[in-house]
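J.: Need the 3D shape of this:
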Amino acid sequence: MNNKTNIIVTLLFAASCAFVSCDDWTDVESIGIKQPGIEEQNPELYAKYLENLCQYKADAEHKKVYVWFDNSEKKPFSQAQHLVALPDSIDAVALECPDNLADWERNEMSEMQTKKGTKVIYDINFDSIKVAYNRQQEVVQEAEPVAQEFETFLMDSLSTALKLSQKYDYDGICVSYTGKVSTHMTEEEKNEYIQNETFFMGIINDWHLRNSDKIIAFKGKPQNLYAKTYLKEYDIIFALGTEATNRDMLTYEYSLATGQEVPENRVGIIISTPSLDSSDKTTGYLGADLAIDKVAEWAALPQSGKQVAGVGIYNVSNDYFYTDKNYKYTRKVISSLNPPIK
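T.: Below is the predicted model:
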């Protein structure tokens, strides 16, 4: 992004801040006076800003920021529950409840897609499908399903999940896969494991071939995949940093995910915001520090000689609640990864 774009972005940000206050989304009723925003005040400037924003997101060289958004509340009482309140420079937002969208959700989703070039996606979790199958069969949830018996359930689950992409005009999906280390598996268990994974990844790959306009992301442990060649078609691959307790563990998880056959130039890390429960000092923390704060600095630097491709943020709406700036640390991640974005 050039200097001219920086000036436009900065001017727009300054103008916006002049007319938006923390009181805009309180329960107090307004008296009918609505302060005009930058869109109404200077449509030409705003249009140029949106043009530059979309160009920035289309640039394959920039580092990506994906967020996971809890959209379970269908009668929002806070701006933190609105998609349109998310920072404009986010590349993609994954909805945690992708079905049964309210009309206002679909309208906000469309506005983000068409105006700001933000991709809206959702998760398809292989491990959750296996747990659901085992629960139905009344067996141990961690047990590896027998492939021949599991295929019908898996196909039906994926068919239902993938149909949502067309139903709600999603821009793509994120494949969530943790998998297991096969070192201590018996040959029979390993065989079932490989068959189940191959069937799952094959269906996803077939869907993507028929929907090449959709983006496809991965999060989990790519090192546990047998069919790593599928990852060549993925836009970004997020290693799990949610269990890390310090920066060295972030680096360790990242290095595991950038192993053989994994496209290392597309590997990022995913962390979580802190819980809104003030007694929870584990979720979203690296020791005593906020993970979302420290990951901004960590991901901006090469790790094990490799460039981190992006950052994923779980429970992003928890980052909204700061008096000095909403989405304070999410914005820091964006600006740290891509310094021209102010």
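
J.: Only C-alpha atoms from now on, for both contacts and neighbour counts.
T.: OK.

J.: So what's the residue count around the nearest residue to Met249 once chain neighbours are set aside?
T.: In this structure, Met249 finds its nearest non-sequential neighbour in Gly241, 7.8 Å apart by C-alpha to C-alpha, 6 or more residues apart in numbering. Residue crowding around Gly241 was assessed by other C-alpha atoms under 10 Å; the count is 27.

J.: and the gap between Gly241 and Ser272?
T.: 8 Å (C-alpha to C-alpha, to the nearest Å).

J.: Report the contact partners of the residue nearest to Met249.
T.: Met249, Leu250, Glu253, Tyr254, Ile269, Ile270, Ile271 (C-alpha atoms under 8 Å, 6 or more residues apart in numbering).

J.: Among the residues you listed, name the ones in strands.
T.: Residues of these located in strands (DSSP state E): Ile269, Ile270, Ile271.

J.: Show me what counts as buried in the helix or strand harbouring Thr160.
T.: In this assignment (DSSP states H and E), Thr160 forms part of helix 147-167. Neighbour-count burial for helix 147-167 flags Ala147, Phe150, Glu151, Leu154, Ser157, Leu158, Ala161, Leu162, Leu164, Ser165 (criterion: 16 or more other C-alpha atoms under 10 Å).

J.: Nearest to Tyr66, out of those: which one, please.
T.: Ser165 (17.7 Å; C-alpha to C-alpha).

J.: what residues are up against that closest one?
T.: Asp171, Gly172, Ile173.

J.: Mind doing that once more with 7 Å?
T.: Neighbour list for Ser165: Gly172 [criterion: C-alpha atoms under 7 Å, 6 or more residues apart in numbering].

J.: compare with the first, here's sequence two:
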Amino acid sequence: MKNSIKYIAILAAVILSAGACSKWTQQEALEFNYVTIEEKNPALYEAYLESVRSYHATEHQVLIARFDNKAGALTGRADHVNNLPDSVDYVVLNNYSTISETILSEVAEVKEKKGIKTLIPLDFDVLEKEYALYLEGLESETEPTLEDEVAWMGEKVNAFIGTATKLGLDGVMVSYVGKNPLGLKSGESEKVIALQEAFFGPVLTYAAGGKLLFFQGNPNNLLLEADVLTPAQYIIVPAETVTSLEGFNFAVHMASGEGVPADKFVLGVTAFDVTDETATAGLFSGNISAIDGAARWAVTPDASFGKKGICVNHAQFDYFNIQNVYSEINTAIATMNPSPLK
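T.: A predicted model of the protein is given here:
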């Protein structure tokens, strides 16, 4: 892996020093006739891409970028998946029901050229809220049964898996927080298990076909008999409101437990929205970004569990960094996987 990082660093420096990469300019209104490095020196660019693909194929701490893809026309560079940093390992398209043809084309491009894989997300707790709204709209006098809710849940998840399959994506990220089993009332566990089976069943079948599966949430709240965590590549621990390294450790320790693999943890944070004057999410202690804080956490050894990397929600916010586009994400990648160059 070190050789891959070294070659990426060398070739990236050459590419940037050529002054030819328009990816880093933030001027949207003006048009310049840039000659890209791909046009000027195709062999050098292909060598760079080969190093990027090699990097993604090696063992390293990952960066998962959750991206708020737009449904309509893309109006700026921040809207494009192919403008994400090349060393991002995975992209999760947050708005999976409205993926444009442009985004789909870019998803195929970054996979072929750079080895970046793309997933779509589904959240159990969001589906439960949708079901409650669905019940409010019903005019039936018949009280809905557990079987009705299980069937509804199954239809939603199967439709989601159908979308992932139709789009030819690499996998899915499923979120489940749920309820603490210790707080369940008598008889409530049967309902929880039935709904978990309806939610995870189609997902596990899909993953068994060679697709990626990321789990996000609280694994200790899983009660179903089927094993969800072994086939999952990563267990993402939500920590978007945490503002200290101690808080990060506490969040992961709370997700740890019997039956939870200790070598799959990824920390989930969010990028800071510089366009929102009231925003606080994405800020860490000492006025540093949560992305930076999470990367520092990731490289701090812990004997209790393994740290596989970080997941950044709303990654496109970091495009508008005053230092450079995607400055925090690029810095986090370099922190977790430093170049051996001195």
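
J.: ok so, going back, from the contacts of Gly241 of the first structure, pick the one nearest Asp324 of the first structure.
T.: When the contacts of Gly241 of the first structure are compared for distance to Asp324 of the first structure (C-alpha to C-alpha), Ile271 wins out at 22.8 Å.

J.: Just tell me what that closest one corresponds to in the second structure.
T.: Under the alignment (TM-score structural alignment), Ile271 of the first structure pairs with Val269 of the second structure.

J.: Wait, Leu49 of the second structure touches Lys114, no?
T.: Yes: Leu49 of the second structure is in contact with Lys114 according to C-alpha atoms under 7 Å; the separation is 5.9 Å.

J.: all helices for the first structure, in order.
T.: 3-19, 38-41, 43-58, 103-116, 126-137, 147-167, 187-210, 247-257, 291-300, 328-337 (DSSP state H).

J.: sorry, back to before: I'd like the buried residues of helix 147-167 of the first structure as CSV, with distance to Val295 of the first structure appended.
T.: What follows is the buried residues of helix 147-167 of the first structure, written out as CSV (distance: C-alpha to C-alpha, whole Å):
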residue, distance to Val295 of the first structure
Ala147, 39
Phe150, 39
Glu151, 39
Leu154, 35
Ser157, 34
Leu158, 33
Ala161, 31
Leu162, 32
Leu164, 32
Ser165, 31
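
J.: Now Gln35 of the first structure. Nearest residue, chain neighbours left out?
T.: Phe19 (6.4 Å).

J.: The one you found reaches Lys34, doesn't it?
T.: No: counting by C-alpha under 7 Å, Phe19 of the first structure sits too far from Lys34 to count as a contact (9.7 Å).

J.: Neighbour count for these two, which is higher?
T.: Phe19 (13 against 9).

J.: burial count for Glu188 of the second structure?
T.: Glu188 of the second structure has 11 nearby residues by other C-alpha under 10 Å.

J.: Count the residues that sit near the alignment partner in the first structure of Pro301 of the second structure.
T.: Pro301 of the second structure maps onto Pro302 of the first structure when the alignment is built from TM-score structural alignment. For Pro302 of the first structure, the count of nearby residues is 12 (other C-alpha under 10 Å).

J.: Name the nearest residue to Pro302 of the first structure, ignoring sequence neighbours.
T.: Val308 (6.5 Å).

J.: what does Ser189 of the second structure give?
T.: Nearest to Ser189 of the second structure is Pro181, by C-alpha to C-alpha, 6+ apart, at 7.4 Å.

J.: Count the neighbours of the one you found for me.
T.: With other C-alpha under 10 Å as criterion, Pro181 of the second structure counts 14.

J.: and what of Leu104 of the second structure?
T.: So Leu104 of the second structure, with other C-alpha under 10 Å, has 15 neighbours.

J.: The one 3 residues further on now?
T.: Residue neighbour count, defined by other C-alpha under 10 Å, stands at 21 for Val107 of the second structure.

J.: separation between it and Val260 of the second structure?
T.: Distance, Val107 of the second structure to Val260 of the second structure, using C-alpha to C-alpha: 32 Å.

J.: Also Ala9 of the second structure?
T.: From Ala9 of the second structure to Val260 of the second structure the distance is 36 Å (C-alpha to C-alpha).
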